[in-house]
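1. here is a sequence with its predicted model. Questions after.
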Amino acid sequence: MAGITSALCCVFYTLQPRKVLSKYSSTNVMGWSMLFGGIFISCFNNPLDIPGEINLYTLSAILSMILFGTVLAFCFYLKSLDYLSPTEASILTVGEPLCSIILSLIFLNVTFSSIELMGAVLILSTVFILAKAK
C-alpha cells in the first residue's frame, strides 16, 4: 500500500505544479509549500519536542539535511520541469535510490543482500524498458 501511495504522490507533485510554475518561480513555490506543509504537520507533531541532546553537531546535521536533502533537491526537481517533460523527470528520479546504494557501498561499507541487489536490477531494467518504449 505504501508503494502505491508513494507513486501517486510522485505523480501528483510532478504534474500539479505545472500551472503554478509557469506563473511563479520554483523558489517561491517551494518556499510557500514548505511553510504550509510545516504548519500542517505541526498540528500532529510538536516541532519543539526533540528527543536527545541538541548541540552544534546535531544542529548542523539537521540543517544540512533540510537544506541539501530537501529544499535544494526539490528546487532542482521543480526547475528541471522547465526543461523536461513530467514523464522524463519522474523516470530520472529512479536514479536517486540507486545513487544511495552506490554511495552507501563506497562510503558507509554497507553490504546488501541478493534480494536488495535484485531490486536494484529490476529498477534499472524498468528505466531501460520505459526509455526504449519512448
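-> Alright, I've got the coordinates. Since we're looking at a predicted model, the values are computed, not measured. Residues are numbered from 1 along each chain as shown.
2. only C-alpha atoms for contact and neighbour calcs from this point on.
-> Will do.
3. which stretches of the chain form helices?
-> Using DSSP state H, the helices of the chain run over 2-15, 18-23, 26-42, 56-64, 72-80, 86-92, 95-107, 114-133.
4. with mean neighbour count added, can I get these in CSV?
-> Listed next are these as CSV, based on neighbours: other C-alpha atoms under 10 Å:
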stretch, mean neighbour count
helix 2-15, 12
helix 18-23, 12
helix 26-42, 13
helix 56-64, 12
helix 72-80, 16
helix 86-92, 15
helix 95-107, 13
helix 114-133, 12
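5. where's residue 123 relative to residue 129, distance?
-> According to C-alpha to C-alpha, to the nearest Å, residue 123 and residue 129 sit 10 Å apart.
6. comparison target below:
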Amino acid sequence: MTTVTVLVSHTKWDEDRSVTTTPRVTPAHVSFTAPDIDATIQTEYLMTYLPNGNAEFIFTDVVEAKNFSGHQGSFIAQGKGTFDGKAFTVGGSFDIVEGSGTCGLEHIKGKGKVNSAKDDPHKVTYEFVVEGI
C-alpha cells in the first residue's frame, strides 16, 4: 500500500444556484489543481443543501496526474461527504473505481479521504491509500 497526500485548490466552481429554498439538490462542476502531483482533478458534485446551512454530497473525481507517486495517468474516484456551513469545511471518503486507471496508473485501486485544509478552507487535502502502482 502507498499513501499519497495532496493539497488541492479549486480553480473553477460552477454550481447551479438558481434554486434558493432548502432542502434542495444542486449540481456543481469544480476544477482543482494539485501541484504536488502535477495534476488536475475534475469533480462533479451532487449537493443536498439542508435548512441548517449544511450539505451532504456525492461526487466523482477524474484525476489526471503527471507524477502520482512517480506514475503518469488518470483514474476515477467516487465518494460522499459533508459540508459544514458554519465552519465552511468539508470532509468525506471515496473509493477509486477499479478498472478506471490509464497509462502508468492502469492497475490502481484503493480508497481515501478528503478534508478541508486546516489553514485555508478554500483548499482541500486528499489522502489516497492505493495499491497496484
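-> Okay, I see it. In this text the structure is predicted, and so the values were computed from the model without any measurement.
7. let me see the TM-score of these two.
-> The TM-score (TM-score structural alignment, normalised by the length of the second structure) is 0.23; 59 aligned residues with a C-alpha RMSD of 5.0 Å.
8. I'd assumed residue 60 of the second structure was in a strand, is it?
-> Yes: Residue 60 of the second structure: assigned to a strand according to DSSP: H, G, I helix; E, B strand; the rest coil.
9. spit out the contact partners of it.
-> Taking C-alpha atoms under 8 Å, 6 or more residues apart in numbering, we find residue 60 of the second structure in contact with 43, 44, 45, 76, 77, 78, 79.
10. check residue 12 of the second structure too.
-> Counting by C-alpha under 8 Å, 6+ apart, residue 12 of the second structure has contacts 29, 30, 31, 32.
11. burial count for the last one?
-> Residue 32 of the second structure: 21 surrounding residues under other C-alpha atoms under 10 Å.
12. the third one too?
-> Per other C-alpha under 10 Å, the neighbour tally for residue 31 of the second structure reads 18.
13. that one contacts residue 43, doesn't it?
-> Yes: using C-alpha atoms under 8 Å, residue 31 of the second structure is in contact with residue 43, at 6.3 Å.
14. overlap in contacts, those two.
-> Here residue 31 of the second structure and residue 43 share no contacting residue, scored by C-alpha under 8 Å, 6+ apart.
15. related to what we said a few turns ago, any chance of the contacts of residue 12 of the second structure in TSV, with distance to residue 89 of the second structure too?
-> Shown next, in TSV, are the contacts of residue 12 of the second structure (distance: C-alpha to C-alpha, whole Å):
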residue	distance to residue 89 of the second structure
29	18
30	16
31	18
32	16
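16. I'd like these written out as JSON lines, with secondary structure and distance to residue 71 of the second structure added.
-> Listed next are these as JSON lines, based on DSSP: H, G, I helix; E, B strand; the rest coil; distance: C-alpha to C-alpha, whole Å:
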{"residue": "29", "secondary structure": "strand", "distance to residue 71 of the second structure": "26"}
{"residue": "30", "secondary structure": "strand", "distance to residue 71 of the second structure": "24"}
{"residue": "31", "secondary structure": "strand", "distance to residue 71 of the second structure": "21"}
{"residue": "32", "secondary structure": "strand", "distance to residue 71 of the second structure": "19"}
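17. what's the nearest residue to residue 129 of the second structure if we skip its chain neighbours?
-> residue 3 (4.5 Å; C-alpha to C-alpha, 6 or more residues apart in numbering).
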